[in-house]
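*Asks:* Here is my input; please provide its structure:
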Amino acid sequence: MSVEAERRIAPSVHAVALGSIGDAVAAQEIVTFGYVDARENVSRRRVEPHRQVYIELRWYLLGWDLDREDWRIFRTDRISEFHSTGTRYEPRPLPADSAVAYLRSGLGETFHRMRITIDAPIAAVADALRHEDARLSSVNHTRTEALLALDSWQRVLPALSYLDSNFRIEAPPDMATDITQFARRLTAAVQAHD
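*Replies:* So this is what the prediction gives:
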């Protein structure tokens, strides 16, 4: 054997689910399914499926949500009770160059923008965030600004801890609250251990 690849843990999606979604996309059929969002809210959805996207070790479905009358991105591993209705739809123009571009834009239901200013040079930050959708700019030779589109803020924690640098996070209110609560739990855990 001449090649070996690292094993990375990612949310699992059954091939049958991917096949069912792919069939509905190809047939342009409206689908229904149960969905659990990042905050564990459960809902039923009626969607015109447009594309499946595989990015950063996750599968997503991009579709037009008929009840919300807008484009939405759904993590495939959070979809259940998926059914094709047999009702066909006319494709809508996508408000981006591609499904990947739309997903990366952070405009979907599960993606949020975050800005992190890190007291580290851009080369170190680029290495630490190499698996994330991050746009980096150098503030000066020792400080970097990172703009990220994330479906969960927890994904950046390992990278920030490995950098061992001070940083400042600007995030949407819900995400900022979750991060603050986690910081309190982490502080309490360290104090309890002492």
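
*Asks:* going forward, measure contacts between C-alpha atoms and count neighbours the same way
*Replies:* OK.

*Asks:* And whichever helix in the chain runs longest, what does it pack against?
*Replies:* Taking DSSP state H as the criterion, the chain has its longest helix at helix 173-193. Applying 3 or more Cα pairs under 8 Å, 6 or more residues apart in numbering; DSSP states H and E, one finds that helix 173-193 contacts no other helix or strand.

*Asks:* let's see it at 10 Å
*Replies:* Here helix 173-193 touches strand 112-118, strand 167-170, going by 3 or more Cα pairs under 10 Å, 6 or more residues apart in numbering; DSSP states H and E.

*Asks:* any idea how far the shortest one is from the chain center?
*Replies:* Its chain's C-alpha centre lies 19 Å from the corresponding centre of strand 167-170 when counted by Cα atoms, centre = their mean, to the nearest Å.

*Asks:* And the strands in this protein?
*Replies:* 29-36, 42-55, 58-65, 70-75, 79-88, 112-118, 134-140, 143-150, 167-170 (DSSP state E).

*Asks:* one more, for comparison:
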Amino acid sequence: MPETGTTQRVLRLLALLQQRPVWTGPELAGRLGVTVRSVRRDVDRLRDLGYPVNAAPGRGGGYRLGAGKALPPLLLDDEEAIATAVSLRLAAGGTVTGASEAAVRTLAKLDQVLPGRLRAEVRALQGAIATLDGGRVEVDADALLVLARACRDRLRVEFGYADRTGSASVRRAEPYRLVATGRRWYLVAYDLDRADWRTFRLDRLHDARATTFRYRPRDHPDPVALVQRSISVAPYPHRVRILLHADAATVRGRVPATVAVVEPAEEGRCVLSAGGADPAFVLLHVALLGFAFEVLEPEEVRGLAAELGRRLVAAGAVAESSA
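*Replies:* A predicted model of the protein is given here:
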């Protein structure tokens, strides 16, 4: 038999072993149209390639694809490929921690090798599915794939972008990481025209394309921390730093990462950094956490805290006198 025929048969054997837990030698021989002896030789070829094919003799025995040190390539038929791609596109907007990012990476790999006829069917099915998203902001899955591949391959990208004021511009950037917050997706990238690291909301981004220019990795900030600070502190006119008499883990369990940055401090305390249109609302939310706290900065917010405290004490005194 020609070498190409042997290779095709071995790939078919691998696909069959992935379809169900156990196959007998005669069953595999019948499916492949060869002898049981040929099946044994093909199993040996798979083992030589590193696939853990286990064999058990006797009644009830057979061949089983075992768990190895690395995940072997999965061989998918058309229906399996479509189901996998649609599921990954849905998972890319999911709420399970870490699943969205992993889904985008996996979808980028699958979409790269998916035949055009199947890619079109995947998009048609995706367009026919609606989800109750609980407030998430939808982004273009194709843009996610373009940017995910560019991050992986270290390719410069170009895209149109509208900032929070609606001002439109064309950006050239070196993409580093995609970050999901649960509601939105952000791209962390080095903005070539502004010579600095930036975060970009993907729902404000359009016409993303990867260029053929590769870049060398730069020293970079922590992408998650950069996104967290950019959405919880930087956009607001008033920024407040507060020392809380509670440990960071406890406060993080009460304060969403999209609302404030919480950093450990000495003696089991922590520093909360947050922004807001009105610092009084920040103070009230911190007070409702139930921990003792001190305003570190700015100075004027310390005075506001004292004034709010006096108002609350006065309100309590009025309530007691009228009781």
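
*Asks:* Quick TM-score on the pair, please.
*Replies:* Superposed pair, TM-score by TM-score structural alignment, normalised by the length of the first structure: 0.58. Supporting alignment: 157 aligned residues with a Cα RMSD of 4.4 Å.

*Asks:* What's the match for residue 88 of the first structure in the second structure?
*Replies:* Using TM-score structural alignment as the criterion, residue 88 of the first structure maps onto residue 213 of the second structure.

*Asks:* Can I get the strands of the first structure in a markdown table including distance to residue 176 of the first structure?
*Replies:* What follows is these, written out as a markdown table (distance: least, Cα to Cα, whole Å):
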| stretch | distance to residue 176 of the first structure |
| --- | --- |
| strand 29-36 | 21 |
| strand 42-55 | 22 |
| strand 58-65 | 24 |
| strand 70-75 | 22 |
| strand 79-88 | 26 |
| strand 112-118 | 9 |
| strand 134-140 | 18 |
| strand 143-150 | 13 |
| strand 167-170 | 7 |
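
*Asks:* Of all these, which one is nearest residue 15 of the first structure?
*Replies:* strand 58-65 (11.1 Å; Cα to Cα).

*Asks:* from memory the match of residue 88 of the first structure sits against residue 172, does it?
*Replies:* No: judged on Cα atoms under 10 Å, residue 213 of the second structure makes no contact with residue 172 at a distance of 11.2 Å.

*Asks:* can you list residues touching both of these two?
*Replies:* 156, 157 (Cα atoms under 10 Å, 6 or more residues apart in numbering).

*Asks:* what about these two, which has more around it?
*Replies:* residue 172 (18 against 10; other Cα atoms under 10 Å).

*Asks:* Give me the nearest residue to the corresponding residue of the first structure for that one, chain neighbours excluded.
*Replies:* Residue 172 of the second structure maps onto residue 46 of the first structure when the alignment is built from TM-score structural alignment. Among residues not flanking residue 46 of the first structure along the chain, residue 32 sits closest, at 4.5 Å (Cα to Cα, 6 or more residues apart in numbering).

*Asks:* any idea how far the counterpart of that neighbour in the second structure is from residue 146 of the second structure?
*Replies:* Residue pairing (TM-score structural alignment): residue 32 of the first structure is matched to residue 158 of the second structure. Distance, residue 158 of the second structure to residue 146 of the second structure, using Cα to Cα, to the nearest Å: 11 Å.

*Asks:* shared neighbours, those two?
*Replies:* 208, 209, 210.
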